[in-house]
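Engineer: Got a predicted model here, sequence first, then my questions.
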Amino acid sequence: MHPHKQRERHYNQAERIAQTLMNRASGCTYLNALIKILPTVSQTKLGRSERLTNVTKAFALNPNIKLNTQARYVVVDDVLTTGATLHACAHVLRKAGIKNVDALALAHG
């Protein structure tokens, strides 16, 4: 979630989901490995191709986090509709040399 949007909402639902899951999972650590660098329009009213374009280049690696290319990373989102956001995030991680990237969404819309 872009920092402007998070200030508006006062929370990041995907981050809360990820933190809760990682706190309960044995051997897992929560890392905010990605940051949203571009504000995007809400995906809710967009079609598939528009969603893909909307989030392309919206995410980057968090410069404060050192990634282990041999570790497994899970990208978490609150709702999966087209998978555009999860795909964009996984793309950034794979480009950084991460080979094991999984995705998890709480709901399917």
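Structural biologist: Received the coordinates, thanks. Numbers count the residues shown, from 1 in each chain.

Engineer: okay, CA-based contacts and neighbour counts for the rest of this
Structural biologist: Will do.

Engineer: hey, where'd the strands end up in this protein?
Structural biologist: 34-36, 59-61, 72-80, 100-108 (DSSP state E).

Engineer: Helices along this structure, start to end?
Structural biologist: Ranges of helices in the chain, per DSSP state H, are 3-9, 13-24, 48-55, 84-95.

Engineer: Can you give the distance from the third one to the centre of its chain?
Structural biologist: Distance, stretch centre to chain centre, for helix 48-55: 15 Å (Cα atoms, centre = their mean, to the nearest Å).

Engineer: Can you report how many residues lie near the closest residue in space to P3 that isn't next to it in sequence?
Structural biologist: Spatial nearest neighbour of P3, excluding adjacent residues (Cα to Cα, 6 or more residues apart in numbering): K36 at 7.6 Å. Each residue near K36 was counted by other Cα atoms under 10 Å, and the total is 17.

Engineer: Point me to the residue sitting farthest from the middle of this protein.
Structural biologist: S26 (21.1 Å; Cα atoms, centre = their mean).

Engineer: take a look at this one as well, against the first:
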Amino acid sequence: MSIWTDFRELFFPRLCLVCGKKLCLSEDLICFSCLSSLPYTRDLGVPGNEMEMLFWGRFPIERAFALYYYAHGGSVSRILASMKYLGRKDVCFKMGMLLAGRLLDVGFFDKADFLVPVPLHPKRYHKRGYNQSEWLAKGIGEVAGKPVLADALCRLRNNRTQTRKSAFERWINTENLFALAPGSNLLKGKHVVLVDDVLTTGATIEACADVLSEIEGIRISVVTLAWTK
């Protein structure tokens, strides 16, 4: 251990995102105890899983997957909060790597051409300084070897948060929310994976997929870090 590392650990200790305890040198972002106890999904890497079924009849979907189940106030919510509100792009990237690592063995990304993150409105992007879904996609791309296309979609309205909205209200809130952007010219006949941080009713993903479906021959899969089942 270097003198600088000793100094940093003494005065600026690295803390677990979930429990807040000091991390060991071999731990990164989340302690091993919390990492092993996170609510991992089990069989969502299997084609025809229950997350895919959520979108059946809403748009043609190839595959769907989420790494964790989400519960308000739970361990995953603390990870998501650091990704969205605490400026932790490193957390987004790391979680993307973990997510992709889980899917490599089941060939989830084998036929994918691009990773397309769900976009933020420019005002929200400017305020936050980054798009957490884009950095999640970058982490996925690092492991899966797939390019991130962040300019395929644009967000037309800075709509209010979906929190505490009913399923119908969420659908209304996302109507005419997205449009194709210049990067979408690359997607004709391609298989894209839509990337977002958390899936609730699927209204936001459906709104993105509806717009992307205007592109000839496009195929769409979905991956999120968490899912509110």
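Structural biologist: Yes, it's here. Please read all numbers here as calculations on a predicted model, not as lab measurements.

Engineer: Including distance to Q6 of structure 1, could the strands of structure 1 go into JSON lines?
Structural biologist: Supplementary listing: the strands of structure 1 in JSON lines, determined by distance: least, Cα to Cα, whole Å:
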{"stretch": "strand 34-36", "distance to Q6 of structure 1": "11"}
{"stretch": "strand 59-61", "distance to Q6 of structure 1": "15"}
{"stretch": "strand 72-80", "distance to Q6 of structure 1": "14"}
{"stretch": "strand 100-108", "distance to Q6 of structure 1": "19"}
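
Engineer: mind listing what T40 of structure 1 touches?
Structural biologist: Going by Cα atoms under 8 Å, 6 or more residues apart in numbering, T40 of structure 1 touches 54-55, 58.

Engineer: and which of those is nearest to G83 of structure 1?
Structural biologist: V55 (10.6 Å; Cα to Cα).

Engineer: To which residue of structure 2 is that closest one aligned?
Structural biologist: Aligning on TM-score structural alignment places V55 of structure 1 opposite T174 in structure 2.

Engineer: and what of N100 of structure 1?
Structural biologist: So N100 of structure 1 corresponds to R219, using TM-score structural alignment.

Engineer: do the same with E15 of structure 1
Structural biologist: The equivalent of E15 of structure 1 in structure 2 is E134 (alignment by TM-score structural alignment).

Engineer: again with K5 of structure 1
Structural biologist: Mapped onto structure 2 by TM-score structural alignment, K5 of structure 1 lines up with R124.

Engineer: Contacts only, for the closest residue to that match other than its chain neighbours.
Structural biologist: Spatial nearest neighbour of R124 of structure 2, chain neighbours left out: N158 (7.1 Å); criterion: Cα to Cα, 6+ apart. Applying Cα under 8 Å, 6+ apart to N158 of structure 2 gives the contacts 120-121, 123-124.

Engineer: Repeat that for R160 of structure 2.
Structural biologist: Counting by Cα under 8 Å, 6+ apart, R160 of structure 2 makes contact with N173.

Engineer: Roughly how far does it sit from E216 of structure 2?
Structural biologist: Using Cα to Cα, to the nearest Å, R160 of structure 2 is found at 31 Å from E216 of structure 2.

Engineer: same deal with S33 of structure 2?
Structural biologist: Distance from S33 of structure 2 to E216 of structure 2, by Cα to Cα: 47 Å.
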